[in-house]
Structures are given as C-alpha cells and as structure tokens.
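Novice: I'll drop the sequence and a predicted model, then ask my questions.
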Amino acid sequence: MNKLLASAIFAAGLSAFASGARADCGSVSIAEMNWASAGVAANVDKIILEEGYGCSVEMVSGDTLPTFTSMNEKGQPDIAPELWINAVRTPLDKAVGEGRLVIAAEILSEGGQDGWWIPKFLADAHTEIKTVQQALERPDLFPSSEDPSKGAIYNCPPGWQCQASLGNLFRALDGEEKGFEIVETGSGAALDGTIASAFEKKTGWLGYYWSPTAILGKYEMVRLSFGVQHDKAEWDACTSVIDCAEPKVNSYPVSEVYSVVTKRFADEAGVAMEYLKKRKWANATVNSVLAWQTDNQGTYEDAARHFLETMPETWTQWVSPEVAEKVKAAL
C-alpha cells in the first residue's frame, strides 16, 4: 500500500510538473486591434501561445493610442502584436527607457508602406513609368471616370491624414497643370471599388493606397517612387499639413511596425518571449492572408488558422520544432 501511495504521489507530482511547465507562460492578454492585419496577427499569437506554449490567452479590443496608453500606465494588455510606432514614438521611447515596455520583433519586415500606386499590368506594359513624375506625363493612361479628358489621382477617404499629404504632393508636382485632377472616393470601400473596376476593365489607375491590405493581396499593384528621399522635417512642417503654402516633392515615410510587450510579460513569459522576438512576416504574406479572409468572409481567427495551415514554411521559423508540432496537431 505504501508503495502504491508513493507511486501515486510521484505520478501526481510529475503531472503537476508537466502542467506547470506548460503553464510557465501564464495568463496573457493580447490587444486585438481594429484593423485587419493586426487582428489576424493577434489571433496567430493566440493560437501559437495557447497551443504551443500553454499560455492562457485573453483577447482585448484595442487601437493604437488607447492600447499604448493602457500598457504604459496600467501594464495591460501584455502584448500589442502590431503597433505602428510613428504615432507614439516619443512616449514609447520613454516607456522603454524607463523599463515599463519592451520592443520585440518588427512584425512587418518591410514596415507599413504608404504611397501612390499603379496596377502591375500597366507597369509591365509601360516599363518607362517608374516614378510618380513619369506617370504624370501620361494623363491618357489614367483617364478620370468623371472627365476622361483628364487624368485621375484617387484620394484616400475624407478625414484621413493622407488627404493632406496627397493634396500637397499634387500641388508640388504641378498635377493640375499636367492634366490631372484629384478624385474624391468618399470611403475606403469606394476607393477599393475603383481599383477593382480598373482591374476588371484593364484601365489605368493612379492613387493613394497602403500595405498590408486585402486589396493588394487580390490585385497586384506597384508603388511608384517620388524620386527623392523622405524628408521628415519637411513632412512634419508641410507635407502632412493641410494646405501647406509651399509644398515640396517628398516621399512617404516607411512606418515602423513593431510588437510591443509589457516588462512583466518579457520577464515572466520565458521561451514564449523568444517567439515574439522572432515573429515577423512580409507584407506580401499579409496581403495574401487578408485577401483570403475577404474572399471567404472569414473572421480574424479563420484567417489566422488559414495562415498556420497553409504557410508553415513561414511560422515554423519562429518556434522550436516541438512547439511547431504542438501547434500543427491543434489545427
């Protein structure tokens, strides 16, 4: 009886140890931001942290400034998978310097990309067009649906900061004198509709867009150069300011997009923190996943599972073989 009791106690101890080993990560809260790429990233993290590392994950609705403020002041949530840090750079640097927050991987390996784009089929047919200036020499290739005698440059939706930069760059490039007009789209959906229509009709399209997005996963576009380096001082003082008096040609900044975690998580999560230090993906990968989500009317979780099931060559580089097998078994 004593041997049986000892064996039972030993077995229970092993079971508790195993559970403890899986639970080293503990309880984790993840910000599920309210835009698609970040929402999918949060759900990828949830699945990998739960199934691969034994974490207990809670999803928390988020947005850039509210999430950063809460992490900085309250230590919650633990993880912001996709934080566009240009909006919070100064206070983030202070929070990192004072030991409240920790920057993990740059989740978008190429950063967030704004700019003026044209369809790839048009770029392939007109290889001489590499820059915005070269595109503006050919208004005939980008006819406006409102006035076909003019070229069209499609603007971003009302209220977005990019309206200021597009308007200023249009004036700096003498867009009106070169036969172009700015076409207001009215909404994100309407802007997407103009791109879809251009591809269906195989007509030229020139305008503002950004990556990563579902549209760029569905329709191949080429981002044009402005022929100059990004001038941050000029951008802050004029390019991004509505109706700047004397705008100059400038390039859009590449937005740095990082995963940010609380100091508590970084100190206590163990190997799970190593995963977040490695976890990054290319814009083309994100675009593809978001296009699948849109076409299949999927949720963020659906898209995350699609990514994990169909692109193991990407995410298995972020984790150990043992963790990868646990995640695969759970899908």
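Specialist: Cool, got the structure.
Novice: CA atoms for contacts and neighbours, from now on please.
Specialist: Will do.
Novice: distance of the residue nearest to Lys46 when sequence neighbours are not counted from Ile47?
Specialist: Computed as C-alpha to C-alpha, 6 or more residues apart in numbering, the closest residue to Lys46 that is not its neighbour in sequence is Val57, at 6.2 Å. Shown here: Val57 relative to Ile47, a distance of 9 Å by C-alpha to C-alpha, to the nearest Å.
Novice: When these two are compared, which one has more neighbours?
Specialist: The residue with more neighbours, out of Val57 and Ile47, is Ile47; 21 against 17, by other C-alpha atoms under 10 Å.
Novice: which parts of stretch 98-116 are buried?
Specialist: 100-108, 110-116 (16 or more other C-alpha atoms under 10 Å).
Novice: let me redo that: stretch 298-305
Specialist: Under 16+ other C-alpha under 10 Å, the buried positions of stretch 298-305 are Tyr300, Glu301, Asp302, Ala303, Ala304, Arg305.
Novice: now, which of those residues sits nearest Gly186?
Specialist: Tyr300 (26.0 Å; C-alpha to C-alpha).
Novice: pretty sure Met71 is in contact with Thr262, am I right?
Specialist: Yes. The pair Met71 / Thr262 is scored as a contact, 6.6 Å apart, by C-alpha atoms under 8 Å.
Novice: before we go on, here's another structure to hold up against the first:
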Amino acid sequence: MPHPFAPLRALLLALVLGAFPLGATGQEAGAGQQAEPDAQSAEPAPPPRCGTQPMTIGRMQWPSAAILAEIHARILASEFECEVRVQQVDQAAAGSSMGTTGQPAIAPELWLGRIAEVWNAGVKAQKLRQAGATYDQQVFEGWYVPDYVVETIPEATTIEGLKQRWADFAGEGGARARFLSCPPDWACAVINRNLLRAHGLDAYFEIVEPANRFELDTLIAEAVGRREPLLFYYWAPNAVLAQFSFRPVDLGAYAREAFTCLGRSACPGPQPSGFPNEPVVIALAEWVYLEATPVASYFQRARMPMAEMNALLQALGEPGQTVETVAERFVADKSDIWREWVGAP
C-alpha cells in the first residue's frame, strides 16, 4: 500500500532535482557557463595609430626644416588624429635626444653628414631609424646660369660651352667674365676656386666672393634684372631658385677622391668632380616604427619635391607670411602632393 505522503514526496524531490542538478554532467555545465568569457571582450583592442608616447616633431632653426615640421604636424593631426606637439630643437641636440629618450619622435630634415657620430650611435643602439629622404633630389649644390642665357647660348650648361662662349659672359671690354661664388669663409668658396682650376675655367672667369649670403642674392638679382649673362654657385632648398628661372651646369659625375682634394685650400692638382649626394633624411625614433606603424609608413612616403620647397621659401619672404601660414597654405592647396604621403586616394 502506498505511503499516504508518497505523491507529495515525489513532487518535492522533483523540484529539488530541477533546481540543483546532481551528477558530473550538471556540475561541469554550470562551471563551464561561469568560466566562459565573452567572445568580443576577449579580443585585444587595436593599438593606437599614433602610439602610446608623445608625438613630437623637432622644428630646426632654418626655414625649410621649420616649414616641414609645421606641415607634418597639421597632416598628422587631420589625417591620423594624432596629438602632435612641435618642439624647437637644435639639430645635434635633437639627434642625441632621439637616440636616448625617443623624443622628439620625428625630425623631418636631418642632415646626417653634419651629425654623423650622433646618428651612427643612435642607429647602432637601435633607437633611431631613417624613414626616407626628405627631398626628391640628393644633390643640393651646383653651378647655374639663367634661362635667358640658355635661350641664346644653349651650350652654356656645359663646361666646354662655357670655355667657348666665355666672352659672352664678360660683356663689353671685360678681360674676364664673373663667376659668383659664396662668401670666402664658407667651405664652398674653396671648392669653387679649385673647381674652376680643375676645368680650366680660371683663365676665363674671375671669382667674385660676396661678404655674405645677402650680398650674393643682391648680385644675382641685379644681374638678372639687367638680363646679363651670369654664371654662379648656389644651393638648395632656397627661395632664389624659385624666384628666378635657372638651369644647372653639368659638372660631370661625382668623384670621391677628386672632390676631397677640391675641399682643400692647398689642393695640388685639382681634378673635375660634380657635387656629391648629401644624405638629408626624415629621422624617426625607433618606437614610432614599433608603436605607430601608420605614421611610420606615412613618413616613408613623405618626400617633398625640391621645386615645391623652393616655392614655399619664396612664399615665406612675402609680407606678413610666417612659417605657420606657409605650412597652412601648403596643406590647403597642395593635397595632390601630400595625399600620396598619407596613402589616401
């Protein structure tokens, strides 16, 4: 005979078993549900595009480097949403600091030949890296003649042509033509003296060495204003090369041993040589490559056309213009150039 309370006991047992499942299977399921993480929260967050350290750009004291610093600061802020700070620095101090502390993070125009020891130490310690060349050309010095000279004397862009037509540069009654060099206390003054001898042009051209860069610019402007035949030395980037139209003279290929002698005051037998390539680079602290890959890729592409920088320097000389306003104008008007740096269509 069934116990009078049997149905009630069965009901209570069923309720207990339902609420607290017994056995290994039930216990493992419960433990598994509590330990299983959310699939989405388990995925690591993507690294910040600009890294985790301050994104500082070293602004050197000369105009082209200052303009580049301001241009890159604006593009990194607008296109990569980086918090960028432009820091006024000296070139040697910047190279040293980048190699020890990683700051500034970026130096857009570093002339490696002038801080070779500091640069090599930073690279060896794996604290510095070259992103790419700052400009689309690597020879920054040369001899030039105005375009209007080439129109009437096409051979004036060659050494042999200058020998043959030197009298056209001398003018009426001139015993020798003028060659405008750089100030006498500059290294290029020694090079130009020896280079004229090496090419046999010292018999036809006398060297004029102005007291300073401003006198050189004045002499060039006066000759161009009078449309006189003119042979002169100059360097880039520079506003003068954008202000007037000039053509480079072909000085031949660079010869290392010959050029080394050209730089000596007592070079016994000068031999011809073109001016050498000079490494001018965008330098990055190593952490930028490791933590801010999109930014590093941007600087690998950010090669400024030299003609464009010459034009920017010319614009900087206009009344009321500053490094900042020139940089803003470039970003606003020259997206056809910098969009390729960003990698955007």
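Specialist: The structure has been received and is ready for your questions. What you see is a predicted model, and the numbers here were worked out from it, not measured in a lab.
Novice: re the thing from before, Arg279 of structure 1: which of the buried residues of stretch 298-305 of structure 1 is nearest?
Specialist: Ala304 (13.8 Å).
Novice: wouldn't the closest one be in contact with Val44 here?
Specialist: Yes. Between Ala304 of structure 1 and Val44 there is a contact under C-alpha under 8 Å: 5.0 Å.
Novice: Other residues contacting the helix ranked longest in structure 1?
Specialist: Assignment by DSSP state H gives helix 2-22 as the longest helix of structure 1. With C-alpha atoms under 8 Å, 6 or more residues apart in numbering as the test, helix 2-22 of structure 1 has contacts from Tyr53, Gly54, Cys55.
Novice: Would you check the span in structure 2 matched by the helix or strand just after that helix?
Specialist: Later in the chain than helix 2-22 of structure 1, the nearest helix or strand by DSSP states H and E is strand 27-33. The aligned range for strand 27-33 of structure 1 in structure 2 is 54-60, by TM-score structural alignment.
Novice: How far off centre is that stretch?
Specialist: 13 Å (C-alpha atoms, centre = their mean, to the nearest Å).
Novice: Which residues does that stretch contact?
Specialist: By C-alpha under 8 Å, 6+ apart, the list of residues contacting stretch 54-60 of structure 2 from outside reads 65-66, 69-70, 73, 82-91, 94, 103-108.
Novice: let's see it at 6 Å
Specialist: 66, 69, 84-90, 104-107 (C-alpha atoms under 6 Å, 6 or more residues apart in numbering).
Novice: Would you mark the buried spots in that stretch?
Specialist: Those buried within stretch 54-60 of structure 2 under the rule 16+ other C-alpha under 10 Å are Met55, Thr56, Ile57, Gly58, Arg59, Met60.
Novice: Next one: the first one relative to Gly26 of structure 2, how far apart?
Specialist: Spatial separation of Met55 of structure 2 from Gly26 of structure 2 under the definition C-alpha to C-alpha is 55 Å.
Novice: Also the fourth one?
Specialist: Between Gly58 of structure 2 and Gly26 of structure 2 the distance, using C-alpha to C-alpha, works out to 64 Å.
Novice: just the last one next, same as before
Specialist: Distance of Met60 of structure 2 to Gly26 of structure 2, computed by C-alpha to C-alpha: 70 Å.
Novice: which residues of structure 2 does stretch 118-131 of structure 1 align to?
Specialist: Counting by TM-score structural alignment, stretch 118-131 of structure 1 corresponds to residues 145-158.
Novice: Between the two ends of stretch 98-111 of structure 1, how far is it?
Specialist: 26 Å.
Novice: residues in contact with it?
Specialist: 95-96, 254-263, 276-278, 280-282.
Novice: Buried ones among those residues?
Specialist: Buried among the contacts of stretch 98-111 of structure 1 by 16+ other C-alpha under 10 Å: 95-96, 255-263, 276-278, 280-281.
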